[in-house]
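Participant: Okay, sequence plus prediction incoming.
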Amino acid sequence: MMSGLRSLYPEIEPFEHGTLDVGDGHVVYWERAGTRGAKPAVFLHGGPGGGIAPAHRRLFDPERYDVLLFDQRGCGRSTPHASLEANTTWHLVADIERLRTMMGVGKWQVFGGSWGSTLALAYAETHPERVSELVLRGVYLLTRAELSWYYQFGVSEIFPDKWERFLAPIPAAERSDMMAAYHRRLTGTDRAAQIAAAKAWSLWEGETITLLPEPATSDRFGEDDFALAFARIENHFFMNGGWLEDGQLLRDARRLAGIPGVIVHGRYDMPCPAKNAWELAKAWPDAALHLVEGAGHAYSQPGILHHLIEATDRFADRP
């Protein structure tokens, strides 16, 4: 491993936290970390349905940033748990705006990885005037091709052992559409089948996002509560194509003109093929692309983490 790689800032507790009633029966948990009144940023977690973790606060210099992190609808400490009602990309984009208004800032840095990059792009293309910079990791454009690659044929060829476990809860007759087969179980009334499907769905992701096995990353995906919210919400979003037109985020990348950005993507990112980061960087000349060799998808991969910390440091003193 090359020396001089940047890593997470020291552990930090939020200086403020609370909940926000965003309507539709949803209450969103939020927290702020760093220094009140410093450079504002918002952290968008992955999944959908992944929730925030304490380590996410450590991606930013606490002396130079005031970071708002929140659990998106239905996951983490937001309630109701694992709810799919009124839970779409556009509900979440509106929630981000509510949180910005609550924080009292005119614009902020938007940081998102994986599904968080999808949501960051949807938000920035809708409200470009509210975004000071974009930091994206593991770019996911949520196209039909990407969904098919991960849930039908593609990654199945790279991880045949793990794919077999993903297939296991689904009878052979239903395997021609794995997302739909899982959807039936994740939204069904059989609680045991729901939990079994949720764990299989979640572990497929947890065990394919790192270049080498990383139990510290993947074990969380097998926990009942986490898996249920993660699998139900993610499958719900993906069954609906994120409520996006196919190719919309790349098509509308012109709306990002003038917003400085950094894109960090692992060469061997399985869920999110590097081609999408490459195409986005071509469509958005204000962004610097770092294609990281010897890295998968997770932000914990050393080369990826290095470039993410470099990016937040680089933008920290930008007005």
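Facilitator: Structure received.
Participant: CA only for contacts and neighbour counts going forward, please
Facilitator: Noted.
Participant: Give me the residues contacting the one helix or strand residue 43 maps to.
Facilitator: Using DSSP states H and E, residue 43 sits within strand 39-44. The contact list for strand 39-44 (C-alpha atoms under 8 Å, 6 or more residues apart in numbering) reads 56, 64-70, 105, 107-113, 116-117, 119-120, 316-317, 319.
Participant: quick one: which of these sit in helices?
Facilitator: 116, 117, 119, 120, 316 (DSSP state H).
Participant: residues contacting the last one?
Facilitator: It stands for residue 316. Contacts of residue 316 (C-alpha under 8 Å, 6+ apart): 39, 61, 64, 65.
Participant: for the stretch 151-300 of the chain, what spans make up the helices?
Facilitator: Counting by DSSP state H, counting those that start in this stretch, the segments of the stretch 151-300 of the chain that form helices are 155-158, 160-167, 178-186, 191-206, 215-218, 224-239, 248-251, 274-283.
Participant: Would you mind measuring from residue 52 to residue 162?
Facilitator: According to C-alpha to C-alpha, to the nearest Å, residue 52 and residue 162 sit 26 Å apart.
Participant: higher neighbour count, the two?
Facilitator: Applying other C-alpha atoms under 10 Å to residue 52 and residue 162 shows that residue 52 carries more neighbours, namely 22 against 18.
Participant: On the three-state scheme, the more buried one is what?
Facilitator: coil (DSSP: H, G, I helix; E, B strand; the rest coil).
Participant: Below is an additional structure, to be compared with the one above:
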Amino acid sequence: MDRSARQKGASFHLFPPIEPFDRRMMDVGDGHQIYVEQCGARDGIPVIVLHGGPGGGTSPFMRRFFDPKIYRIVLFDQRGCGRSKPSGSVESNTTWDLVADIERIREAFEIERWIVFGGSWGATLSLIYAISHPDRAAALALRGVFLATKAELDWFYEGGVSAFWPDLWDEFVGLLPMEERGEVIKNYHGHIHSGSYGEEVKYARAWTVWENALAAISSNGRVGPTPSDYALSFAKLESHYFINGAFLECDDWIIKNADRIAHIPGVIVQGRFDMICPPSSAYRLSKAWPKSDLRLIGQAGHALSEAGIMSELLTVMEDFADMRTELAL
């Protein structure tokens, strides 16, 4: 299909809804069980889908970016997320635990190499996984790049983006006592993990609404109510990861280790008006990663549901299917 035509109504050109041929709860130790599913072709090109957050989860919508006649689609809810148990748990829940879980899934499904598909935090985790296991990632499809740097966290949680969203920033930071507004992540984390259910829900909802409000370019900062259980799980996990610098040993760890993925082909799909993960991070990554292809999408923000983002990701996965022999899949 012509790309410009697809962008006019990209959601109508996603692949039809499908149901998994395999669903399971996988015991990964440390008291965690993760939900894992497989869809599409049993002998197809393997692709693993990494959701955002940290603290989000998978949805049936995510299955529809892949031709089910061509791809073997693997999705899972990361520790503490979605249908994984225990919900919202931060115990034994680090980036490195998630990387180990991805390898457990790969080994359980007897997959040698696969394409790694992830957006936002899912892009972060995709990169960290590929750097850690460069022989297992055949290609990367990334959306809305987040490099888990202090500069990016300062942009979104310590006032940078307030230059564009002063009204919503005032609502978000205004929930904190005046003396706590100089360290937003630290103090929101304290309230979200306070042990008082009412206090935790109040701050978790504000945290979640702040992020959701800035995700889609069309929302103008307004979103519907967030269920308290989802908000609490999401905010607990996200604040846990962010206050710990995503558990990376140094700032800018991904760029400093990008040489380990120099041989892996990848496409970066990035909205030019992404307020959560500004395009400067995607651009820096593209400069440090020789086999990457940066595709900046005009009139698009951060959300997976943006028409231009959806259209480009569909194209990326069509192109990767055509490269099956080249990718040795």
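Facilitator: Yep, it's here. A quick note: this is a predicted structure, and the numbers were derived from the prediction, not measured.
Participant: quick revisit: buried deepest among the helices of the stretch 151-300 of structure 1, which one?
Facilitator: Of the helices of the stretch 151-300 of structure 1, the one with the most neighbours on average (mean count of other C-alpha atoms under 10 Å) is helix 224-239, at a mean of 23.
Participant: okay, that helix sits on what stretch of structure 2?
Facilitator: Using TM-score structural alignment, the residues of structure 2 aligned to helix 224-239 of structure 1 are 228-243.
Participant: next one: stretch 189-207 of structure 1
Facilitator: Under TM-score structural alignment, the match for stretch 189-207 of structure 1 is residues 195-213.
Participant: ok, back up a step: which ones among the contacts of strand 39-44 of structure 1 lie within strands?
Facilitator: Using DSSP state E, the members of the contacts of strand 39-44 of structure 1 that fall in strands are 65, 66, 67, 68, 69, 70, 108, 109, 110, 111, 112, 113.
Participant: Quick check: the aligned residue for the last one in structure 2?
Facilitator: In structure 2, the residue paired with residue 113 of structure 1 according to TM-score structural alignment is residue 119.
Participant: Count the neighbours of its match for me.
Facilitator: 26.
Participant: residues contacting it?
Facilitator: 50, 51, 52, 142, 143, 144, 145, 304.
Participant: how about the closest residue in space to it that isn't next to it in sequence, what does it touch?
Facilitator: Among residues not flanking residue 119 of structure 2 along the chain, residue 143 sits closest, at 4.3 Å (C-alpha to C-alpha, 6 or more residues apart in numbering). Neighbouring residues of residue 143 of structure 2 by C-alpha under 8 Å, 6+ apart: 118, 119, 120, 123, 268, 269, 270, 304, 309.
Participant: what's the answer for residue 57 of structure 1, then?
Facilitator: By C-alpha under 8 Å, 6+ apart, the residues touching residue 57 of structure 1 are 11, 12, 33, 67, 69.
Participant: Return the closest of those residues with respect to residue 192 of structure 1.
Facilitator: residue 69 (32.4 Å; C-alpha to C-alpha).
Participant: I figured the closest one hits residue 28, correct?
Facilitator: No - look at residue 69 of structure 1 against residue 28 with C-alpha atoms under 8 Å: they stay out of range, at 10.6 Å.
Participant: Who has more neighbours out of those two?
Facilitator: residue 69 (26 against 23).
Participant: sorry, back to before: next one: the match of stretch 189-207 of structure 1 to chain centre, how far?
Facilitator: 20 Å (C-alpha atoms, centre = their mean, to the nearest Å).
Participant: ok so, going back, just give me the match in structure 1 for the residue nearest to residue 119 of structure 2.
Facilitator: So, by TM-score structural alignment, residue 143 of structure 2 is matched to residue 137.
Participant: Kindly provide the distance from its match to residue 269 of structure 1.
Facilitator: 10 Å.
Participant: same question, residue 143 of structure 1
Facilitator: For residue 143 of structure 1, the distance to residue 269 of structure 1 - C-alpha to C-alpha - is 16 Å.
Participant: And residue 254 of structure 1, by the same measure?
Facilitator: As judged by C-alpha to C-alpha, residue 254 of structure 1 and residue 269 of structure 1 stand 25 Å apart.
Participant: Next: residue 118 of structure 1.
Facilitator: Counting by C-alpha to C-alpha, the gap from residue 118 of structure 1 to residue 269 of structure 1 is 15 Å.
Participant: These two: which has the busier surroundings?
Facilitator: residue 118 (25 against 21).
Participant: The more buried one and residue 14 of structure 1: what is the separation?
Facilitator: 26 Å.
Participant: which residues in structure 2 does stretch 146-156 of structure 1 match up with?
Facilitator: Using TM-score structural alignment, stretch 146-156 of structure 1 pairs with 152-162 in structure 2.
Participant: Quick check: buried residues in the matching stretch?
Facilitator: 152, 153, 155, 156, 157, 158, 159, 160, 161 (16 or more other C-alpha atoms under 10 Å).
Participant: and the end-to-end length of that stretch?
Facilitator: Note: stretch 152-162 of structure 2 ends 13 Å apart using C-alpha to C-alpha.
Participant: And for it, what's in contact with it?
Facilitator: By C-alpha under 8 Å, 6+ apart, stretch 152-162 of structure 2 touches 146, 168, 169, 182, 183, 184, 185, 242, 275, 276, 277, 278.
Participant: In structure 1, what residue corresponds to the fifth one?
Facilitator: What it means is residue 183 of structure 2. So, by TM-score structural alignment, residue 183 of structure 2 is matched to residue 177.
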